[in-house]
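Trainee: predicted model follows, preceded by the sequence.
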Amino acid sequence: MQRNLFATLAGALFGTGLLISGMVDTTKVQGWLDVFGAWDPTLAFVLGGAILPMAIAWRIATRRSRSVLGQDLPSPPSQRIDRSLLLGSVLFGMGWGLAGLCPGPAMASLGFGGWGGLLFLVAMLAGMVAAPVLRTRLDRAPAPTV
C-alpha cells in the first residue's frame, strides 16, 4: 500500500513537471532538437534540471543497500558503451525527433494528445516488445565479413 502511494505521488509529480516544463509539447521538443534551424534552447534548463537531482540520487543510492521504503535498490547502470547502447540511443533519438515525444511525455499526452499520442504509444510499446526478440536474433547472427 505504502509503495503504491509513493509511486502514485512520484508519477503525479513527474507528470506535472513534464506539463509545466513543456516536455509534452511536441513542437517545443522538436524546436529544441532543431539546432540548425529555429532552435529553442529552453528545454536545456529542463534537461539540466533533471541531471542534478539524478546525480545526487545516484550518489546517495551508492551508500545504501535498500530504499527508504525497504525495497532492494537496482544496481547502477553499466558504464560500457556497446552496440546495444549506441543502437538504442539512435532509435530513441530518431523517435524523439520525429514525434517530439519520449516515453514519459507519451504517457502524459494520452489525456490530451488525441489519436497521434495514442498511435505513438502503441508504436512505442510494439518496439519495446520487439526489441528483445531482435536483440536475440542480432546476437545469434554471424559477424559480417568485409
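Mentor: Happy to help now that I have it. Since the structure is predicted, the reported quantities are computational estimates derived from the model, not experimental observations. Numbering: from 1, shown residues only.
Trainee: drop to CA atoms for contacts and neighbour counts, all remaining ones
Mentor: Will do.
Trainee: and the biggest helix by length in the chain, what's buried?
Mentor: Taking DSSP state H as the criterion, the chain has its longest helix at helix 114-140. For helix 114-140, the neighbour count (16 or more other C-alpha atoms under 10 Å) marks 117, 118, 120, 121, 124 as buried.
Trainee: what of stretch 89-99?
Mentor: 92, 93, 96, 97, 99.
Trainee: try this one next to it:
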Amino acid sequence: MRIILALLSGTLFGAGLVISGMADPGRVRAFLDLFGRWDPTLAFVMGGAIVPMAIAWTVQRRLESPLGDKAFSLPETRGIDTRLAVGAILFGIGWGLGGLCPGPAIASLSLSPVAVAPFVLAMFAGMGLHRLFTR
C-alpha cells in the first residue's frame, strides 16, 4: 500500500510539473532572468501551491497517523547553518544553470530523456558524493 501511495503521489506531482510547464528548463531560466524576458509563471505556480499545502498541514495536524505509515516523519526545525547555506547556494547554482531541480528533472525524463539524462546522472552522482562524504 505504501509503494502504491508513493507512486500515485509522485505521478501526481510529476504531472503537475509537466502541466504547469515547470519541467521546461527554458521557462525556469526565463523566471530567473529578471532583467531580460522575465516570465512570472513560476511565481504563480509557487503561489498557487500555498493553498493546497496550507490545507494539507491543517489536515495533517488532525490525523493521528498518515495513510501509508504508522506515524508522521516530520523534520525538526533547525537554524540556518553552514551546511544549509552551502547546500542552498549549490542548489541555486545548479537550478540557474540547468533550469531544473530534482523533481522536474525526473519528470522531464519522460519528455526528453536524452537532453535531461546528463543532468539526472550528475544529480545522482552529487547525491552519492554527499552520502559518501557525510558518513
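Mentor: Yep, it's here. Keep in mind that this is a model prediction, so the values were computed, not measured.
Trainee: now the TM-score, please.
Mentor: TM-score of the superposed chains, computed with TM-score structural alignment, normalised by the length of the second structure, equals 0.87; 135 aligned residues with a C-alpha RMSD of 1.9 Å.
Trainee: nearest to residue 4 of the first structure, of the buried residues of helix 114-140 of the first structure?
Mentor: Closest approach between those and residue 4 of the first structure, by C-alpha to C-alpha: residue 121, at 23.3 Å.
Trainee: give me the nearest residue to the closest one, chain neighbours excluded.
Mentor: Leaving out its chain neighbours, the residue that sits closest to residue 121 of the first structure by C-alpha to C-alpha, 6 or more residues apart in numbering is residue 106, at 6.1 Å.
Trainee: then residue 69 of the first structure?
Mentor: Counting by C-alpha to C-alpha, 6+ apart, residue 3 is the residue found nearest to residue 69 of the first structure once chain neighbours are left out, at 7.0 Å.
Trainee: wait, a helix at that neighbour?
Mentor: Yes. Per DSSP: H, G, I helix; E, B strand; the rest coil, residue 3 of the first structure lies within a helix segment.
Trainee: map it onto the second structure.
Mentor: Matched to the second structure by TM-score structural alignment, residue 3 of the first structure sits across from residue 2.
Trainee: that match reaches residue 69, doesn't it?
Mentor: Yes. Here residue 2 of the second structure reaches residue 69: they are 7.1 Å apart, a contact under C-alpha atoms under 8 Å.
Trainee: state the distance from residue 104 of the second structure to residue 66 of the second structure.
Mentor: In this view, residue 104 of the second structure and residue 66 of the second structure are 25 Å apart by C-alpha to C-alpha, to the nearest Å.
Trainee: cool, residue 49 of the second structure as well?
Mentor: For residue 49 of the second structure, the distance to residue 66 of the second structure equals 21 Å [C-alpha to C-alpha].
Trainee: same deal with residue 28 of the second structure?
Mentor: 33 Å.
Trainee: likewise for residue 80 of the second structure?
Mentor: Using C-alpha to C-alpha, we find residue 80 of the second structure at a distance of 29 Å from residue 66 of the second structure.
Trainee: higher neighbour count, those two?
Mentor: Each of residue 80 of the second structure and residue 66 has its neighbours counted (other C-alpha atoms under 10 Å); residue 66 has more, 11 against 8.
Trainee: residue 94 of the first structure looks like it's in a strand, true?
Mentor: No. Assigned with three-state DSSP, residue 94 of the first structure falls outside any strand and is helix.
Trainee: with adjacent residues omitted, what lies nearest to the residue nearest the centre of the second structure?
Mentor: Against the mean C-alpha coordinate of the second structure, by C-alpha atoms, centre = their mean, the closest residue is residue 103 at 4.2 Å. Spatial nearest neighbour of residue 103 of the second structure, chain neighbours left out: residue 14 (7.2 Å); criterion: C-alpha to C-alpha, 6+ apart.
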